[in-house]
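Peer 1: A structural model of the following input is requested.
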Amino acid sequence: MTIRNVWQFISTGGKKDTQGGRAEEHPAKPVEAPQAMIDIRNNKKKYFPESKIVIIYLLGNYIGSNEDPASKTTGRTYLDNSVDPCHLITITEAADAYLLAHELGHVFNYSRVDNNMDDADPISTDRAHNRNVGNIMYPEAGTVLTTEQCEKFFRSPIINQ
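Peer 2: Coordinates of the predicted model:
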């Protein structure tokens, strides 16, 4: 796996807030990436065709409206179903240290060769998230990662390149 630093900032127009937030809505719903983000991903793919993940850092607190305190979404993964997928992760300033690991977990689950996107111990109404508070794949990312989750992540061709 090759990691490249290619910086491009997008402002969400919000001021910094350290109250924390959630990885994405619960239950997680497939969401189309905004066109501006798709354009950034496609531009990066043009120069780095081997890219499988593009991470966009958003200035501001939350994805969506920074004026809506109920929307504490600080990170999101957008699934790419194309022939040569390049998954898109967005992270905001309010994201905590474990959020990127959580979003990468979604990418590794989404890209598994067995096409099973479920977490190893999923919430019954939200199979992309783990049901145990404190787990890295819980809707509010924690610090625990299980052996079963690692085994599932290693079924991703992104890791096994």
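Peer 1: only C-alpha atoms for contact and neighbour calcs from this point on.
Peer 2: OK.
Peer 1: For the protein, just list every one of the helices.
Peer 2: Along the chain, the stretches classed as helices by DSSP state H are 35-47, 99-110, 147-153.
Peer 1: to compare against the first, here's another:
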Amino acid sequence: MKAEEIDDDTKLSEIKVIDDLRKKIEINNEAYDHDPNTNSNPPCSVIVAYVNGEKFKSGKIGYAYDTNSMPYVVLIPEAAGSGALAHEIGHVLNYTNSTGNKDDAEPDPTQPSHNVNPGNLMYHIGGDKISDVQCKKFRESTIILRP
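Peer 2: Predicted coordinates for the structure are as follows:
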């Protein structure tokens, strides 16, 4: 599937290769010892897939799927820069917040998953700044805070 074929309504199950991979990883993750003190190979937390193309049908340059369990999925068109990946990983860190709050730490009232401040990594047009409150919230991710 090419980036130009993927939009806001595309379900993960429609991208067969990613959906199949995610299901295999879910099975493998169940077999892992989730204690970071005894397991040097933690379960897979995020699948990052680069897709052929410049941008998605919607015009976006990244999608982070909130799958409600590991592994989460990030799709990036091959032409996107590293900032797009960082922005989408930020969404995954928010989706996995231990308090259940999936919004940005300083939410835009019209797009709460995005930051209100232009130039911020999580602004709807991602920048390169991260605030202290965002760092604190990112550190509350269940991906980072393993039992």
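Peer 1: Can you tell me which of the helices of structure 1 is most buried?
Peer 2: Greatest average neighbour count among the helices of structure 1 goes to helix 99-110 (a mean of 23), per mean count of other Cα atoms under 10 Å.
Peer 1: How much space separates the aligned partner of Ile55 of structure 1 in structure 2 from Thr10 of structure 2?
Peer 2: Using TM-score structural alignment, the equivalent of Ile55 of structure 1 in structure 2 is Val48. Plainly put, Val48 of structure 2 is 17 Å away from Thr10 of structure 2 if you go by Cα to Cα, to the nearest Å.
Peer 1: How much space separates the equivalent of Ala141 of structure 1 over in structure 2 from Glu140 of structure 2?
Peer 2: Correspondence of Ala141 of structure 1 to structure 2, assessed by TM-score structural alignment: Gly126. Remark: distance between Gly126 of structure 2 and Glu140 of structure 2 (Cα to Cα) = 21 Å.
Peer 1: same question, Cys44 of structure 2
Peer 2: For Cys44 of structure 2, the distance to Glu140 of structure 2 - Cα to Cα - is 18 Å.
Peer 1: now do Asn94 of structure 2
Peer 2: 9 Å.
Peer 1: now Leu93 of structure 2
Peer 2: Following Cα to Cα, the distance that separates Leu93 of structure 2 from Glu140 of structure 2 is 8 Å.
Peer 1: Kindly report the same for Thr96 of structure 2.
Peer 2: Counting by Cα to Cα, the separation of Thr96 of structure 2 from Glu140 of structure 2 is 8 Å.
Peer 1: So these two - more neighbours on which side?
Peer 2: Thr96 (25 against 19; other Cα atoms under 10 Å).
Peer 1: What does that one correspond to in structure 1?
Peer 2: So Thr96 of structure 2 corresponds to Ser111, using TM-score structural alignment.
Peer 1: which residues touch Met37 of structure 1?
Peer 2: Residues in contact with Met37 of structure 1 (Cα atoms under 8 Å, 6 or more residues apart in numbering) are Ile56.
Peer 1: Quick check: Arg41 of structure 1 touching Leu88?
Peer 2: Yes - with contact defined as Cα atoms under 8 Å, Arg41 of structure 1 counts as touching Leu88 (7.1 Å).
Peer 1: Find residues that contact each of these two.
Peer 2: Between them, Arg41 of structure 1 and Leu88 share the contacting residues Val54, judged by Cα under 8 Å, 6+ apart.
Peer 1: just how off-centre is stretch 117-129 of structure 2 within its chain?
Peer 2: Between the centre of stretch 117-129 of structure 2 and the centre of its chain there are 16 Å (Cα atoms, centre = their mean, to the nearest Å).
Peer 1: Residues in contact with it: which ones?
Peer 2: Applying Cα under 8 Å, 6+ apart, the contact partners of stretch 117-129 of structure 2 are 83-84, 86-87, 90-91, 104, 108, 113-116, 130-131.
Peer 1: And for stretch 76-86 of structure 2?
Peer 2: Counting by Cα under 8 Å, 6+ apart, 3, 48-56, 61-63, 74, 121, 126-128 sit against stretch 76-86 of structure 2.
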